Structure formats: C-alpha cells, structure tokens
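Trainee: pasted the sequence and its predicted model underneath.
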Amino acid sequence: MVISAVLAAFAAASNAIASVLQRYEARTAPSREAFRLALLRDLAHRPLWWLGIAGIAAGAVFQGAALLTGPLALVQPIMMVELPFTLMLAALVFHHGRGRRAMSAVVGITAGVVVLLVSVDPSGGTTEVRVGRWLAALPGIALGLVALIGIGRAVRGMARAAALGMATAVMFALTAAFMKDATGRIPFGAAAFFTSWQLYATCAAGLVALFLLQNAYQAGTLVVAQPAVTVGDALVSLVLGVVLFEEDLRLDGWWLAVALLGLGLIILGAVELSRSPLVSGVVTPPDSAEVQRSSSPAPGEEPSDPADPEGSAEPDDPAAPP
C-alpha cells in the first residue's frame, strides 16, 4: 500500500512538471501556429518541451506501477494532488507568489485526500478483471458518459463545463481501470501484456479523456470544470474499484461521515485553486479558442505581449515618449 501511494504521488508530480514545462514553452509560440502542425514543429526545437513529454511518459509509468501494486480506489484519489503540485511548481517557474489563500487550498486538498483514504481504507481486490464484469460495467459507463456529454451539448456556460468535467472524470477513471487491468498481465510475460485489448483500450480512452478535458475548459471557467474533474475522477474510481476489481471500502457508520468531510475539503480546495490566475494560465490550453479570443486586441488597442500569460498590465512608463 505504501509503495503504491508513493508511486501515485510520483505520477502526480511528473504530470505537474509536464504541464508547467509544456505551458512555459507553448505560451511564446506564435498564435498563427494554433491548430497547425507548425506548432509541433516549433515546439519540437525546444528542449524544455521535450522534457515535458518525458514527464508525461514518466507519469504514465509511475501510475501504471502504482496500479499494478495497489487498489484503484487508492491510486486515483492520490493522483488529485497533481493540481497542488502544478500550482507550487508554476509559482517557481513563472515567478509568481503563491498567496495565502492558494496555499490554504493546497493544504485543504492534501488533507482531504488523506482523510478520504483513511476513512474508506481501500483494500483487497484483484489485479485482473473477469470479462463478465467488463461486459456488465461498460454499458452502464457508456450510458452515463453519453448522458453527461448530451447534457453538456444541450446547455451553456458553467453547466456545460460541469457536465463535460464529469464526463472527463469518467473517462480518466475508466482509463486508469483499463491500465490497471492491462498491467495485471505483466507477470504473465510481455506477450500477454502487449496483446491484451485493455492496453489499447487505455490509449483510446486516454485520448477521449484529453479531448473532453479541452472542451470542458473551453466551456467555462476552471472554477467549475476543475473540481468536477478532480472530485469526479476520485468518486468514479472508488466505484470502479469495487465493481470491477472487487476492492473493499469502509463506508459503514461514522466512517462515511468522515469520507464526506474529506470530499468537502477536496472540493473547497479545488475551487480555491481553480480561482488562481496562475493555475488558469498553466492548465488552460494556450491555443484554445477562448484564449485566442481574449488575447485578440480590440480596435484601437495594442496587442498584448504573448510572453505574459497572466495578461497583467504594466504601469505606464513616465519616461516613455507620447
């Protein structure tokens, strides 16, 4: 259990490093390269961007190892500390103060994860899922996903961001479940691992999750989307751990109240961090339509500096010529 928790924390830290490094390089890419292969060609010449790619790969390896050695219901909630890691690292890279409220939110999320995991005490379970369990679970997951996406397409603003955020959470949790089932075949040899359908389902589900995540961010502010993703991933993972991997959770008596307290701390912390302009600048894709619209100068205005992702205005220089 301890090894799984440490590996999950390493995975969260690797993902945070990847997010910050890729944002650091992508923020100065010319806006005309958005949605073009030229953007990738430009970024491919930047060593820090490749270091971010390495961070993504390392995060996947750490997460896979954590899922191989521990319950899904343990690993995925710990992965939520990626957001605090992102904030603290971004504060160093972008030379911004973290602020007392932001640091309180970091403490809140961390404490919430600890309280949640201690209360539910995930244990037991199997490393492989019987085909019958997948056949029983996947239709329900698909229906829930279709319903959330349908709601997201039918509504606007914050409601759309929340619905798509929850859909993203479902896909992230499903991706982790596929990954755990695939890595459970590693002890049987490389052939068993690379020929398992779960491995390729992991890749497909991960791509869908990333696509939904971008749409959730574009639909509304991070204050709505990020908590839906963060908390939803943990809750769905707890359910999938029980349904698919037969994991045991302690949800009787007052432990349930303690678990709800932990969830409350996580939600409050995620909302506070999502309000941070620093996190918004790091997590929101720099080439999204929303960013392009907000960065386009209005008639008579000067274009903003692309190197300033926060959009902070500098005071007028009295020595500058009129």
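Mentor: Alright, I've got the coordinates.
Trainee: going by C-alpha atoms from here, please, whenever you check contacts or count neighbours.
Mentor: OK.
Trainee: tell me where this structure has helices.
Mentor: Secondary structure of the chain (DSSP state H): helices at 2-26, 37-43, 47-69, 72-78, 82-93, 100-120, 131-154, 157-183, 190-194, 197-219, 222-243, 254-274, 277-283, 289-295.
Trainee: okay, those helices, which one's buried deepest?
Mentor: Ranked by mean neighbour count, the helices of the chain are led by helix 72-78 with a mean of 28 (mean count of other Cα atoms under 10 Å).
Trainee: distance to Pro309 for the helices of the chain - can I get that in a markdown table?
Mentor: Converted to a markdown table, the helices of the chain look like this (distance: least, Cα to Cα, whole Å):
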| stretch | distance to Pro309 |
| --- | --- |
| helix 2-26 | 9 |
| helix 37-43 | 17 |
| helix 47-69 | 17 |
| helix 72-78 | 29 |
| helix 82-93 | 12 |
| helix 100-120 | 19 |
| helix 131-154 | 28 |
| helix 157-183 | 22 |
| helix 190-194 | 41 |
| helix 197-219 | 16 |
| helix 222-243 | 16 |
| helix 254-274 | 16 |
| helix 277-283 | 6 |
| helix 289-295 | 10 |
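Trainee: presented hereafter is structure B, for comparison with structure A:
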Amino acid sequence: MISVLFAVLTALSNGTATVLQRQAARGIPDREAMRLSLFGRLLRQRVWLAGIALVVVAAVCQAVALATGPIALVQPIFVLELPATLLIAGLITRTPVRPRLWAGVAAVTGGLAVALASADPVGGHGGVDGATWTVALLATGAFEAALLTAARTARGDARAALLGLAAACGYSLTAALMKDAMARLDAGGVGALLTAWQLYGTAVAGVGALFLLQNALQAGSLVAVQPMLTLGDALISVCFGVTLFGEHVRTGWWLLPQLAGLVLIAAGCVVLARSPLAAGEREPAPGT
C-alpha cells in the first residue's frame, strides 16, 4: 500500500529529526524554556537545522500517506521512527547493535503489528464539516491547556513527559488537518486547497507542536519524552480518525490484544530511548 510505504518513510525522517533535535536542545539552559528565544539559540546550530530539514521531508511523505490511507492506520506506523533511526545510527557509526537494543526493536515492531492487526482500521471519509471541527478544536484546546498547566508546576522528566504528550496532541491535530486539506485538494483542485483554512491550520498546529517538542526535549530525558510522544500521537490520531473521519476500528474483545500491543510498544520505546545511540553516542564496547 502506498499509504504504508510513505508512513514508513515519514517515520524514518521524523525519528532521525527527533534525535538530532534532542542533541541540539540538551545544551540549552533551563531559563530559556517556554520562550521564543529558545528557537533563536537552536537556529544557530547546524544539527538542529538538519533535523528541521528532515521534518520538512517527513511532512511531504505524511501528506501522501494521509491522502491515500486512514489516519488510524497511518499515524500509528510512526512508532517505528525510533527503532529504525537507532539501527541506522548504529550502521552509520559502525557501532555493534547490542542484544538489549534488538529486544527493544522487536518489542516496538511486534507491538505495532499486534495492535494494527487487531484494530484493523478501515473506511472513513475525507471531508469534515465546520461544526465538527469546532467541537474538535475546543476539546483539543482544553486538553492542551490542562497539560501545559500541569507542566508549569512539574520539573525534570515529569515536565518532559507532559510536554511530550502535549506535542503528540499537536502532531495528531496537524495530521487530522492535513488529511482534511488533502481531501479538499482531491475534490476541488489546487484552488480549493489554497482557500481551505485547514491548510493554514496545519502549519500553525505543526509549528506549535514543534515548539512543545523542543521544550519537552530540553526539560528532561528522551526516555521520558519518547513513549509519551509515540503512544500519544498514535492513540490521539486514532481518536481523530474515528470521530472526525468516520474510520472504524475493532472493539470488544479485540481491545485486549490492542492493549497488549501498546504495552509492548511502550516497553520497547523505554528500552530504545535508554540506548546511547538515542543520545547520539556510541554503544560501549563489550566488557566495558
């Protein structure tokens, strides 16, 4: 399927971008958190700019994936971004991949396979009416406000996790807006796309999510950020797919293997995020 192929390409680009952005953000002082000056510091770092370039590539691939497949199928595939990135990093740096890292890769990929096979997301439509979008935006805004309020009083990894979930919500909203915009392109051509507020909403939501992610990465460890970012994006996107686009996923007893898949993904993300490769470092040599 074209949508699956481009979703995988999106995951590769986004995963690499996240690690590069983490390398740039971890040197920023705490006093710059939640300030626009944070971007000023990051813009002077080539590593961060390379990460942003990959974000652009990922956005193009994501648009193609969402235009050709259900959002409830496309967005969960993005959980592959971390294991794929670490394996590529190990290959490029000629660093042996340790058994623990392979176990994390197996947990994430196996969990994704189980979750998607049991959920079997299908169907859906392209366009969303204005009234439905109003309710969705209000609910999303309230959820984001609650997360940001809690993050202001939290510190360290707790703050990073809350901001990571807020970023995930922003990325899910970006995907939903992008899918609706692409549907208008299919229905009315370029003119319909350029006059659709969803196109510009995609840009605003994407920039907001990126800002939240930078602050999440600056606030704490990748171990705290990555599971919340990965699982949050997948689950919230499924909610958008079902409520906005009328997509269907299996329920009933099928929820049990879906939950088991999510647990595997979460465990795998924690293992992978603790790898030295996730921080841009080499794995220690055997016996050290």
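Mentor: Perfect, thanks for sending it. Since the model is a prediction, treat every value here as computed from it, not as a measurement.
Trainee: that older thread, out of the helices of structure 1, which is closest to Glu310 of structure 1?
Mentor: Nearest to Glu310 of structure 1, of all the helices of structure 1, is helix 277-283, at 6.3 Å by Cα to Cα.
Trainee: about what we covered before: right, and the helices of structure 1 - which one's nearest Ser312 of structure 1?
Mentor: Among the helices of structure 1, helix 277-283 sits nearest to Ser312 of structure 1 (Cα to Cα), with 10.1 Å.
Trainee: residues making contact with that closest one?
Mentor: Applying Cα atoms under 8 Å, 6 or more residues apart in numbering, the contact partners of helix 277-283 of structure 1 are 19-20, 23-24, 86-87, 90-91, 96, 222, 273-274, 309-310.
Trainee: and with 7 Å instead?
Mentor: 19-20, 23, 87, 222, 273-274, 309-310 (Cα atoms under 7 Å, 6 or more residues apart in numbering).
Trainee: how about the closest residue to Arg185 of structure 1 other than its chain neighbours, what does it touch?
Mentor: Of all residues not flanking Arg185 of structure 1 in the chain, Phe193 sits nearest, at 5.3 Å (Cα to Cα, 6 or more residues apart in numbering). By Cα under 7 Å, 6+ apart, the contact set of Phe193 of structure 1 is 182-183, 185-186.
Trainee: okay if I get those as JSON lines plus distance to Gly132 of structure 1?
Mentor: Shown next, in JSON lines, are these (distance: Cα to Cα, whole Å):
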{"residue": "Ala182", "distance to Gly132 of structure 1": "16"}
{"residue": "Thr183", "distance to Gly132 of structure 1": "19"}
{"residue": "Arg185", "distance to Gly132 of structure 1": "17"}
{"residue": "Ile186", "distance to Gly132 of structure 1": "21"}
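Trainee: which one among those residues gets closest to Ala13 of structure 1?
Mentor: Distance to Ala13 of structure 1, by Cα to Cα, is smallest for Thr183 among those, at 20.9 Å.
Trainee: the residue nearest to that closest one when sequence neighbours are not counted and Phe178 of structure 1: what is the separation?
Mentor: Of all residues not flanking Thr183 of structure 1 in the chain, Leu68 sits nearest, at 5.8 Å (Cα to Cα, 6+ apart). Counting by Cα to Cα, to the nearest Å, the gap from Leu68 of structure 1 to Phe178 of structure 1 is 11 Å.
Trainee: how about Leu74 of structure 1?
Mentor: For Leu74 of structure 1, the distance to Phe178 of structure 1 equals 16 Å [Cα to Cα].
Trainee: how about Gly253 of structure 1?
Mentor: Per Cα to Cα, Gly253 of structure 1 is found 32 Å from Phe178 of structure 1.
Trainee: before we move on, what about Gly281 of structure 1?
Mentor: Using Cα to Cα, Gly281 of structure 1 is found at 31 Å from Phe178 of structure 1.
Trainee: try Ala9 of structure 1
Mentor: Counting by Cα to Cα, the gap from Ala9 of structure 1 to Phe178 of structure 1 is 20 Å.
Trainee: sorry, back to before: just give me the match in structure 2 for the residue nearest to Arg185 of structure 1.
Mentor: Aligned by TM-score structural alignment, Phe193 of structure 1 pairs with Leu193 of structure 2.
Trainee: return the residues in contact with the nearest residue to Gln214 of structure 2 once chain neighbours are set aside.
Mentor: The shortest distance from Gln214 of structure 2 to any residue other than its chain neighbours is 6.6 Å, reached at Ala25 (Cα to Cα, 6+ apart). When contacts are counted by Cα under 7 Å, 6+ apart, Ala25 of structure 2 touches 214, 217-218.
Trainee: cool, Val115 of structure 1 as well?
Mentor: Contacts here follow Cα under 7 Å, 6+ apart; on that basis Val115 of structure 1 touches 258-259, 262.
Trainee: 6 Å instead?
Mentor: By Cα atoms under 6 Å, 6 or more residues apart in numbering, the residues touching Val115 of structure 1 are Gly262.
Trainee: aligned partner of it in structure 2?
Mentor: Residue correspondence to structure 2 (TM-score structural alignment): Val115 of structure 1 is matched to Val114.
Trainee: distance of that match from Gly164 of structure 2?
Mentor: The gap separating Val114 of structure 2 from Gly164 of structure 2 is 24 Å, by Cα to Cα.
Trainee: still on that earlier bit, nearest to Arg133 of structure 1, of the contacts of Phe193 of structure 1?
Mentor: Ala182 (14.8 Å).
Trainee: so what's the closest one up against?
Mentor: Counting by Cα under 6 Å, 6+ apart, Ala182 of structure 1 touches 198-199.
Trainee: measure it to Asp252 of structure 1 for me?
Mentor: Distance from Ala182 of structure 1 to Asp252 of structure 1, by Cα to Cα: 31 Å.
Trainee: need the counterpart of Ile88 of structure 2 in structure 1.
Mentor: Aligned partner of Ile88 of structure 2 by TM-score structural alignment: Leu89.
Trainee: which non-adjacent residue is nearest Met79 of structure 1?
Mentor: Ala12 (5.1 Å).
Trainee: test my guess that the one you found contacts Glu82.
Mentor: Yes: assessed by Cα atoms under 6 Å, Ala12 of structure 1 is found in contact with Glu82 at 4.5 Å.
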